[in-house]
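1. sharing a model that was predicted from the sequence below.
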Amino acid sequence: MSTNTINTAIPDLSDPATFVPGVPHEALDAIREMPGLYWQPAAMGTLNGGFWCVTRHEEIIEIEKDPATFSVQWGPFYPALDEPSPFFEGHIMYSDPPLHSRLRRAAARSFGPRVVANFDHWVREIVVEVLDDIVARGEVDWVADVAALVPSRVVARVMGVPREDRQQIVDMANDVFSAVVKPDSGAALMEVVPNIYAFMEKLRLAKLRDPQDDMATVLAQCVERGELSQPECLHFMEILLVAGFETTHTLIGQSMRLVLENPEIAATVDKSLDTVGSKAVVEEFLRYVTPAMNMARTVTRDVEFRGVQMRKGDLVQLFFTAANRDPAVFTEPHRFDPARPSNDHMAFGNGAHHCIGNALARLEVRILFEEIHKRGITLRLNGEPKRGWSTFINQLFELPVTVAQGPISGPDNT
């Protein structure tokens, strides 16, 4: 198989500006159809001047099964670190097995599907509270007033963050995702993470003094039992905050944008909630939106992969958003269809680093659409949506809407 380099028809996938108009699905489709892998030159953020674009579903699975060759120690996203950082030692997102396996086991039992199923009643209370507020106001920014509030309040509840500190969760998560897209992401992260870790240490000590039925208490007690070190605990608390907020935040924002801008999708969602159910609708939103568009791995040794010679230090971008529209796996991949007989998407990653909080994110979005549908809330666009500036997250910054009672619909529906 051949190696593909600069193609004038392919936009610069290392440039956040490429993603501002929308996810470049046509370009990713073209890359997937090329033989071999596409090499994207990059002026910064890599060791060898660019990254390999992996767009096929089966190839991502293969890479994720070999962490010894494709490591996260240089960072799980682009731009990558120049070298593994001592600061991130023991951070689950920067760790390969077997360390990663130990870290995941220490807290995974508190985030399994059976545990999360018991969260339904209070997650629903949070959703209803938020929806009551936007109905009363009539005109809101869906991103700020719903997509940010629901996950921040849920994460605060899961972790045991006091109510008065909810806004800090939003602010800290936004600070992290602003840092990771900067040219010198390592330095930018080091400017914002000390405040997050100071907040988490304060929370950890509070939970030791006054244990509660929450995730911060579980993690604090893991330290006391010697299952986690104090730095490992703080790393875990930080990633719960950031990942627990951002994936759901993006999914809620972009899902509603699809409904509001596309009458066909609006009608499909409305019908599907009554036929195939909310779980299937959420799975299709996850596939179609893919909040984290990609993750990165660094090659640890010279290796041949699918006929392509990779060098030690090469960065590999796993484009989940492309894999989720791979025609080898999904029939009519660019069609929104909750009634798909199977939906083996990668919206939460794949392999050992499959998102530990996926069940909670699914629950939040499922309940949100159930309540909108049940309560007959109608949303309409009230201005121009504003996309984010990221090669990593399928961000939506603003979605102005009007809110009223009635069936959910797109802009041209009656």
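-> Sure thing, it's come through. Residues are numbered from 1 along each chain as shown.
2. make it CA atoms for all contacts and neighbour counts henceforth
-> Will do.
3. and residue 217, what is it in contact with?
-> Applying Cα atoms under 8 Å, 6 or more residues apart in numbering, we find residue 217 in contact with 159-160, 204, 207-208, 211.
4. and whichever strand or helix holds it, what's buried?
-> For residue 217, the enclosing helix or strand under DSSP states H and E is helix 215-224. By 16 or more other Cα atoms under 10 Å, the buried positions in helix 215-224 come out as 215-223.
5. dump those residues into JSON lines; add distance to residue 64 as well.
-> Output for the buried residues of helix 215-224, formatted as JSON lines (distance: Cα to Cα, whole Å):
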{"residue": "215", "distance to residue 64": "28"}
{"residue": "216", "distance to residue 64": "29"}
{"residue": "217", "distance to residue 64": "31"}
{"residue": "218", "distance to residue 64": "29"}
{"residue": "219", "distance to residue 64": "27"}
{"residue": "220", "distance to residue 64": "30"}
{"residue": "221", "distance to residue 64": "31"}
{"residue": "222", "distance to residue 64": "28"}
{"residue": "223", "distance to residue 64": "29"}
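6. quick one: which of those is nearest residue 274?
-> Checking the buried residues of helix 215-224 against residue 274 by Cα to Cα gives residue 215 as the nearest, at 34.2 Å.
7. that closest one contacts residue 155, correct?
-> No. Using Cα atoms under 8 Å, residue 215 is not in contact with residue 155; the gap is 9.5 Å.
8. identify, from the buried residues of helix 215-224, the entry nearest to residue 282.
-> Ranked by distance to residue 282 (Cα to Cα), those are led by residue 215 at 24.9 Å.
9. distance of the closest one from residue 17?
-> Residue 215 sits 37 Å away from residue 17, going by Cα to Cα, to the nearest Å.
10. which of the three states applies to residue 279?
-> Assigned with DSSP: H, G, I helix; E, B strand; the rest coil, residue 279 falls in the helix class.
11. that one: neighbour count?
-> Counted with other Cα atoms under 10 Å, the neighbours of residue 279 add up to 19.
12. ok, it - contacts?
-> 362, 366.
13. alright, now check it against this:
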Amino acid sequence: MNTRIIDEAARVLADPAAYADETRLHAALAHCRKHAPVAWVDVPGYRPFWAITKHADIMEIERQNDLFTNDPRPLLTIADADDALRRDMEAGRGLRTLIHMDDPHHRDMRKIGVDWFRPKAMRALKDRCDELAKIYVDKMAAAGPEFDFVTEVAVNYPLYVILTMLGLPESDFPRMLKLTQEMFGGNDEEFQRGGDVDDMLAVLIDFFNYFTALTNSRREHPTEDLSSAIANATINGQPLTDMDTLSYYVIVASAGHDTTSAGIAGGMLALLQNPDELARLQKDPALMGTAVEEMIRWVVPVKEFMRTAQADTEVRGVPIAKGEAVLLSYVSANRDEDAFTDPMRFDVGRDPNKHLSFGYGVHFCLGAALARMEINSFFTELVPRIKSIELAGNPEHMATTFVGGLKHLPIRCELS
């Protein structure tokens, strides 16, 4: 089991700066899909892993959730951060969200929030999404002609949706935004609190302190919001541990808006760079559903997850030893020539569109329906009101290896 297929192009997956340079990133991943779809990556600072870049292989690994587990390495971080997280988890104080868990505990924990994201709940929330979409498109009309679409609109609209679901006061929204950007932006000089592991852990401590106070409040005075559901949840009649409770808040409050804001910002850039597709969508609003799916495929807010083999196995004929990690590159899967026709083309009418931006299998994104609805509501409000729109500067992407997207998108527009 010592076979090592090594291709230098796969090293791009462990380079946060590569995700801020999409031309470089996609060229490297196209090379990997063609020449080394399962490649061994061993770069300084990280523990080695197998890079998986083909759509079919990623789906098969996600199906085998007993063979390929999330624990102990659910995402790509530097080795020091891996060690720190492991120490904290063993001490009972580490971050342990749904993405860190495997069944049966993952299944039990997932049930706590699932009712809040079912179709019935989404229908009840749609009016609020539509209302907020109009508010933010009105802000665009008033702010013009030039502004930063990311900082003024894309990060705020989904933030209001998810934090309203949690029942947090509006005065706390800026704090949640800053903490989320610090957590997911640990590799980006603009967003990181600092450059070392202690700084990353300090961000988590700030999250935990905030949600500890919220948990105590909701247990003493329950309300009709998602925060109360989390604070008072039980599994087999027993309350959640403190860390499970706090971790649940963190994943909902952070991933619940940051990924959607990336989808909205990246979707806007795709329309700006493909004006014929924007015109097509303006002419035929019935395409909005497929357009939203294409934005999500195109942007890929969650770049990767990792799994660890629990037994000797193989992927595409390449031996994977027990204990070795595989990185599932959703960015690569969503541009796979074997899964999509003309995958490097942004097509608002693409159908079918079996993208993997929400993952696959038992870990399929809990908030996928909400993200789809938010993006749909926003562009349904915006697109018919566009008189003119164009870039007013260079887009800037966040440096990351996990979650992220555009951090600045200067635009010039005129809206009705």
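-> Sure thing, it's come through. Please read these numbers as outputs of a predicted model, since none were measured by experiment.
14. TM-score of the superposed pair?
-> Once superposed, the chains reach a TM-score of 0.89 (TM-score structural alignment, normalised by the length of the first structure), with 400 aligned residues with a Cα RMSD of 2.5 Å.
15. quick one: which of the contacts of residue 217 of the first structure is the most crowded by neighbours?
-> The most crowded member of the contacts of residue 217 of the first structure, judged by other Cα under 10 Å, is residue 204 (26 neighbours).
16. for residue 263 of the first structure, see how far away that one is.
-> Applying Cα to Cα, the value for residue 204 of the first structure to residue 263 of the first structure is 47 Å.
17. what stretch of the second structure does the helix of greatest length in the first structure fall on?
-> Across the first structure, the longest stretch assigned as helix under DSSP state H is helix 230-261. Aligned by TM-score structural alignment, helix 230-261 of the first structure falls on residues 242-273 of the second structure.
18. flag every buried residue along that stretch.
-> Neighbour counts over stretch 242-273 of the second structure (16+ other Cα under 10 Å) mark 243-272 as buried.
19. mean shift of that stretch relative to the first structure?
-> Compared with the first structure after fitting, stretch 242-273 of the second structure has a mean deviation of 1.1 Å; criterion: mean Cα distance after the TM-score superposition for the first structure.
20. matching residues in the second structure for stretch 333-342 of the first structure?
-> Under the criterion TM-score structural alignment, stretch 333-342 of the first structure matches residues 343-352.
21. how long is that stretch end to end?
-> OK, stretch 343-352 of the second structure end separation, Cα to Cα: 12 Å.
22. what's the closest non-adjacent residue to residue 204 of the first structure?
-> Nearest residue to residue 204 of the first structure, sequence neighbours excluded (Cα to Cα, 6 or more residues apart in numbering): residue 220, at 5.5 Å.
23. helix, strand or coil: sort out residue 306 of the second structure for me.
-> strand.
24. looking at the first structure, name the residue matched to it.
-> Counting by TM-score structural alignment, residue 306 of the second structure lines up with residue 296 in the first structure.
25. and if you look at residue 179 of the second structure?
-> Taking TM-score structural alignment for the superposition, residue 179 of the second structure sits opposite residue 172 in the first structure.
26. in terms of helices and strands, where is the closest residue in space to its match that isn't next to it in sequence?
-> Once flanking residues are discounted, residue 172 of the first structure sits nearest to residue 196: 6.6 Å by Cα to Cα, 6+ apart. When elements are assigned from DSSP H and E, residue 196 of the first structure belongs to helix 185-209.
27. which strands and helices sit next to that helix?
-> Under the contact criterion of 3 or more Cα pairs under 8 Å, 6 or more residues apart in numbering; DSSP states H and E, helix 185-209 of the first structure touches helix 166-179, helix 215-224, helix 230-261.
28. adding distance to residue 349 of the first structure, write those out as CSV.
-> What follows is these, written out as CSV (distance: least, Cα to Cα, whole Å):
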stretch, distance to residue 349 of the first structure
helix 166-179, 18
helix 215-224, 22
helix 230-261, 11
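29. just give me the match in the first structure for residue 210 of the second structure.
-> Under the alignment (TM-score structural alignment), residue 210 of the second structure pairs with residue 199 of the first structure.
30. number of residues surrounding its match?
-> By other Cα under 10 Å, the residues close to residue 199 of the first structure number 19.
31. again with residue 43 of the first structure
-> By the measure other Cα under 10 Å, the count of residues near residue 43 of the first structure is 11.
32. next one: the one 3 residues further on
-> Counted with other Cα under 10 Å, residues neighbouring residue 46 of the first structure total 21.
33. now do it against residue 317 of the first structure, distance only.
-> Taking Cα to Cα, one finds residue 46 of the first structure at 11 Å from residue 317 of the first structure.
34. shared neighbours of the two, which are they?
-> residue 78.
35. now the helices for the stretch 251-400 of the second structure?
-> Ranges of helices within the stretch 251-400 of the second structure are 275-283, 288-299, 330-333, 368-382, based on DSSP state H, counting those that start in this stretch.
36. most packed of these?
-> Of all those, helix 330-333 carries the top mean neighbour count, a mean of 27, counting by mean count of other Cα atoms under 10 Å.
37. that one vs the first structure, average offset?
-> Helix 330-333 of the second structure, aligned to the first structure and superposed, deviates on average by 1.3 Å (mean Cα distance after the TM-score superposition for the first structure).
38. okay, and that helix goes to which residues in the first structure?
-> Helix 330-333 of the second structure lines up with residues 320-323 of the first structure when matched by TM-score structural alignment.
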